[in-house]
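K.L.:
prediction below, plus the sequence it came from.
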Amino acid sequence: MLLLTPGPVQTHPSVRAAMAEDIAPWDAAFRPFYTRLRERIRAIAGGVEGEHVTLPLQGAGHMILEAAIRTYVAPGGAILIPMNGEYAVRMARLAREAGREVVELHAPDTRGITPGEVAAALAAHPECGHLGMVQSETGSGIVNDPAAIGAVVRAAGRRMILDAVSAFGALPLDLAAQPEMDAVVFTSNKCLEGLPGFGFAVARVDRTEQCAGNARSWSLDLSDVLANSRQNGMGSLRFTGPVQTLRALDVALDRFDAEGGRAVRLARYQANAAALHRGLKALGLKPYLEEADQGPIVVTVHQPAGLVLADFVAALKRQGVTISSYFTTEAPSFRIGAIGDIGLPEIAQVLRAVEAALAELGLRQAA
């Protein structure tokens, strides 16, 4: 079965095979491995040794994002969130339920937020000490530019938290050039092509130290993760996690390096997304985004008249392809991931599967 969701993603057999080992995370032999893995991740983020640190936390992307909000935004503090997709909606909910004030900056889910919009909102809301932004919205496929938006945040003297869960390892990011960014958060899956199980923040050391006590949660306190590392060493875990995931991630990072790193991986994903966008359009389907706004992570398509999403997903499975079984866009849609251990041959396979599924359901003419 070919897995073409925007996460979890299709992984290489060698990555999956790395899970087949019992590991004792408290064993001395594990410590140098874990230390090295954290350094590899910091380097991909463009972090600077001594200024930035990788802070792992077991769980899903929502958990590491909530931990970042709780850690870096003081209790009762306010955060400005550009609202141009479902994952921004989720960020806002995480912040509100953590007791932080949220100011929403609304924009269509068909384009990225602009620096001018952010600058105006920050000027209108001096209470917002932070901006929280999703880099890649996997509902529609748009991309928000952290470098351009970060420059505005920096000029306004504010701080930034970046949700790069579906972007890290492919889309550009350089923490060394963005001192306004408290943390970028992501997971072991998605564009790193590992398996789910761990979230990571690559964060500023000074800010993490300054924010001790903000989280009001032991589990979701990144300053406590840093304090544990200081006390027990960078090879130590606070609590038992799915450490086999870390072994798999290490193998995935070996593959990342062998492929040529972030820029080469991005080029592969861009080629996948472009082929999907063109191919689905050639089948008579209407992409959710214009080609100029199409990001490299996921391609979203308006549902043709008469399509029942559950039936379409089941028909695709009969063709050997799995896609997301739900949509999060403002208009009904379906989405196909362009990331993971796939290339143009797999994209051709999924286009054939879509055509066959539509024909099976009697929707080829409707499309």
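P.N.:
That came through, no problem.
K.L.:
contacts, neighbours, all on C-alpha from now
P.N.:
Will do.
K.L.:
burial measure for the residue nearest to residue 298 when sequence neighbours are not counted, as a count.
P.N.:
Excluding the flanking residues, the one nearest residue 298 by C-alpha to C-alpha, 6 or more residues apart in numbering is residue 337, at 4.2 Å. Counted with other C-alpha atoms under 10 Å, residues neighbouring residue 337 total 30.
K.L.:
do residue 16 as well
P.N.:
18.
K.L.:
quick revisit: show me the contacts for the residue nearest to residue 298.
P.N.:
4-7, 297-299, 323 (C-alpha atoms under 8 Å, 6 or more residues apart in numbering).
K.L.:
and residue 331, how far from residue 139?
P.N.:
11 Å (C-alpha to C-alpha, to the nearest Å).
K.L.:
and residue 352, by the same measure?
P.N.:
23 Å.
K.L.:
the more surrounded of the two?
P.N.:
The neighbour comparison of residue 352 against residue 139 (other C-alpha under 10 Å) goes to residue 139, with 25 against 16.
K.L.:
the more buried one: which element?
P.N.:
Using DSSP states H and E, residue 139 is not contained in any helix or strand.
K.L.:
quick check: closest non-adjacent residue to the residue positioned nearest the centre of the chain.
P.N.:
Closest to where the C-alpha atoms of the chain average out (C-alpha atoms, centre = their mean) is residue 165, at 1.5 Å. Nearest non-adjacent residue to residue 165, counting by C-alpha to C-alpha, 6+ apart: residue 186, 3.8 Å away.
K.L.:
wait, isn't residue 272 in contact with residue 344?
P.N.:
Yes. Residue 272 is within contact range of residue 344, at 5.9 Å (criterion: C-alpha atoms under 8 Å).
K.L.:
more neighbours: the two, which one.
P.N.:
residue 272 (25 against 17).
K.L.:
follow-up on the earlier one: and for residue 272 and residue 344, which residues touch both?
P.N.:
Joint contacts of residue 272 and residue 344 (C-alpha under 8 Å, 6+ apart) do not exist.
K.L.:
where exactly do the helices run in the stretch 1-150 of the chain?
P.N.:
13-17, 30-44, 61-72, 86-97, 115-124, 146-155 (DSSP state H, counting those that start in this stretch).
K.L.:
ok now the fifth one, how far from the chain's centre?
P.N.:
In other words, helix 115-124. Averaged C-alpha coordinates place helix 115-124 at 24 Å from its chain's average position (C-alpha atoms, centre = their mean, to the nearest Å).
K.L.:
dropping in the other structure now:
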Amino acid sequence: MKRNILLNPGPATTTDSVKEALLVSDICPREQEFGELTQDVLNKVVQVVNGELTHTAVIFTGSGTAGVEAALSSVVPPEGKILILDNGAYGKRAETIIQAYGIPYRTHRLVWGDYPDVDTVEAIFKEDSELTHFVFVHHETTTGMLNPLPELLELCRKYEIDSIVDAMSSYAGLPIDMRELPIDYLISSSNKCIQGMAGTSFVIANKEKLAKTAEIRPRNLYLNLWGNHSYIEKTGQFQFTPPVQIVYALNQALDEFFVETQVGRTARYVKSYETLLDGLEIAGLELLLPKSQHSKLLTAIVEPDSPGYDFMEMHDYFYQNDITIYPGKGAKQDTFRIANIGEIDYRDMLVFNKLLLQYFEDKKIM
């Protein structure tokens, strides 16, 4: 099978065995066999973050945004109010979802690429006693920034604010231990660092907090968190038709994660990141963020100021060589982005570095 090196922030390059897991015999998703598979997948999803004692997973058919919308629309009561951290496109998307449902909110808005100041967030918590929930992105792929998860969670604990963390592009890529970082609702999907196929998202919810949402009148049907959770608890099945083959592939991806281990996966990703940075330095390229703020899963690179540079032309050059690179997304400087997640390693980044230097020399960009 032809292998493409995807350096976009998901869907990511997958193993052949994950692809092969899609090729299963046709099965009705209401059969007990598929129900047992679903339960296994949900248990494994929680085990990735060591949340077995305190958390449960609710799974949805849909992209990561479905999981975000499910959480945001389901957990804030009518008398509640949510604080949104917007320092990238996905914080902004959370705000758009909240606005669509008419949920009371406040936005702490930063320039995309600015690091959140924890003291400023605390001042907002002190000032606004109506706040009950706080949503922020862990790894903001607009810029490759890793927001300060432990510090923000500590504020939530201190002020008794429920935390909603969009961990779409950090779950399974970076260590997250629910025993040490008690996130109330963590959201991710099947096609990022867990290295499955696109098509499902999930919310890993604190069991006690989730149970309290049963008292909130549903704002929707398909994405209601408690409705989906209670249905699968009673029947062992998805409430609505699942993407059967995608669930089989996710199960395979989870098994492969546990074989590699979190330590092993993070180390592989970090080595790829370090290899990438070596190549960028040789090419004379500038990074958008200081290294201390890097997720080490995606890097935003300031576009070179050269008449020979054109992103789409460069994209096509790489695509012809079986590598996908990614454009910028509205950060404070014009960038292109290189992710190093998925079933790739430092050798793939060496290939990228070599092609980048060759392209820059040919176009006289260096």
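P.N.:
Arrived safely, thanks for sending. The shown structure was predicted, so the numbers you read here are calculated from the model rather than taken from an experiment.
K.L.:
please pull up the equivalent of the residue nearest to the centre of the first structure in the second structure.
P.N.:
When the second structure is aligned by TM-score structural alignment, residue 165 of the first structure is paired with residue 168.
K.L.:
wait, isn't that match in contact with residue 187?
P.N.:
Yes. Contact criterion C-alpha under 8 Å: residue 168 of the second structure and residue 187 qualify, at 6.1 Å.
K.L.:
can you give me the distance of the alignment partner in the second structure of residue 207 of the first structure to residue 153 of the second structure?
P.N.:
Counting by TM-score structural alignment, residue 207 of the first structure lines up with residue 209 in the second structure. To residue 153 of the second structure, residue 209 of the second structure is 15 Å away according to C-alpha to C-alpha.
K.L.:
which one's more surrounded, those two?
P.N.:
It is residue 153, of residue 209 of the second structure and residue 153, that has more neighbours when counted by other C-alpha under 10 Å, with 21 against 14.
K.L.:
so who does that one touch?
P.N.:
Residue 153 of the second structure touches 163, 181-183, counting by C-alpha under 8 Å, 6+ apart.
K.L.:
hmm, which of those are common to the first structure?
P.N.:
With both residues aligned by TM-score structural alignment, their matches' C-alpha atoms under 8 Å, the contacts of these that the first structure also has are 163, 181, 183.
K.L.:
and residue 18 of the second structure, what's its match in the first structure?
P.N.:
Mapped onto the first structure by TM-score structural alignment, residue 18 of the second structure lines up with residue 15.
K.L.:
how many neighbours does that match have?
P.N.:
22.
K.L.:
touching, it and residue 246? I think so.
P.N.:
No. The criterion here is C-alpha under 8 Å, and residue 15 of the first structure misses it with residue 246 at 10.3 Å.
K.L.:
so what corresponds to residue 128 of the first structure in the second structure?
P.N.:
Match for residue 128 of the first structure (TM-score structural alignment): residue 131.
K.L.:
so how far is residue 340 of the first structure from the match of residue 18 of the second structure?
P.N.:
12 Å.
K.L.:
so residue 300 of the second structure is in which element?
P.N.:
strand 298-302.
K.L.:
ok, and what's touching that strand?
P.N.:
9, 141-144, 273, 285-289, 328, 333-341.
K.L.:
between the kept ones among the contacts of residue 153 of the second structure, which is nearest residue 305 of the second structure?
P.N.:
residue 163 (40.9 Å; C-alpha to C-alpha).
K.L.:
wait, is that closest one part of a strand?
P.N.:
Yes. If the criterion is DSSP: H, G, I helix; E, B strand; the rest coil, then residue 163 of the second structure is within a strand.
K.L.:
hang on, it packs against residue 156?
P.N.:
Yes. Using C-alpha under 8 Å, residue 163 of the second structure is in contact with residue 156, at 6.4 Å.
K.L.:
mind listing what's buried in stretch 345-356 of the first structure?
P.N.:
346-347, 350-356 (16 or more other C-alpha atoms under 10 Å).
K.L.:
typed the wrong thing, it's stretch 277-295 of the second structure
P.N.:
Residues 277, 279-280, 283, 287-289, 293-295 are the ones in stretch 277-295 of the second structure that count as buried (16+ other C-alpha under 10 Å).
K.L.:
would you map the strands across the stretch 151-300 of the first structure?
P.N.:
159-163, 181-187, 198-204, 298-302 (DSSP state E, counting those that start in this stretch).
K.L.:
what packs against the second one?
P.N.:
In this case it means strand 181-187 of the first structure. helix 61-72, strand 159-163, strand 198-204 (3 or more C-alpha pairs under 8 Å, 6 or more residues apart in numbering; DSSP states H and E).
K.L.:
among these, which is nearest residue 170 of the first structure?
P.N.:
strand 159-163 (13.7 Å).
K.L.:
give me the angle between the closest one and strand 181-187.
P.N.:
Here strand 159-163 of the first structure runs at an angle of 10 degrees relative to strand 181-187 (axes from the mean of the first three to the mean of the last three C-alpha atoms, to 10 degrees).
K.L.:
which strands or helices does strand 159-163 of the first structure pack on?
P.N.:
helix 61-72, strand 128-134, helix 146-155, strand 181-187.
K.L.:
can we see that at 6 Å?
P.N.:
When contacts are defined as 3 or more C-alpha pairs under 6 Å, 6 or more residues apart in numbering; DSSP states H and E, strand 159-163 of the first structure packs onto strand 128-134, strand 181-187.
K.L.:
out of the ones you listed, which is the most enclosed?
P.N.:
Neighbour counts (mean count of other C-alpha atoms under 10 Å) averaged over each of those peak at strand 181-187, with a mean of 28.
K.L.:
counterpart of the residue nearest to residue 165 of the first structure over in the second structure?
P.N.:
Checking TM-score structural alignment: residue 186 of the first structure goes with residue 188.
K.L.:
now residue 116 of the first structure
P.N.:
Per TM-score structural alignment, residue 116 of the first structure is aligned with residue 119.
K.L.:
picking up where we left off before, winner for burial among the strands of the stretch 151-300 of the first structure?
P.N.:
strand 181-187 (a mean of 28).
K.L.:
would you mind getting the angle between that strand and strand 128-134?
P.N.:
30 degrees.
K.L.:
show residues contacting strand 181-187 of the first structure.
P.N.:
61, 159-165, 198-204 (C-alpha atoms under 6 Å, 6 or more residues apart in numbering).
K.L.:
repeat that with 7 Å
P.N.:
By C-alpha atoms under 7 Å, 6 or more residues apart in numbering, the surrounding residues in contact with strand 181-187 of the first structure are 61, 64-65, 159-165, 168, 198-204, 207.
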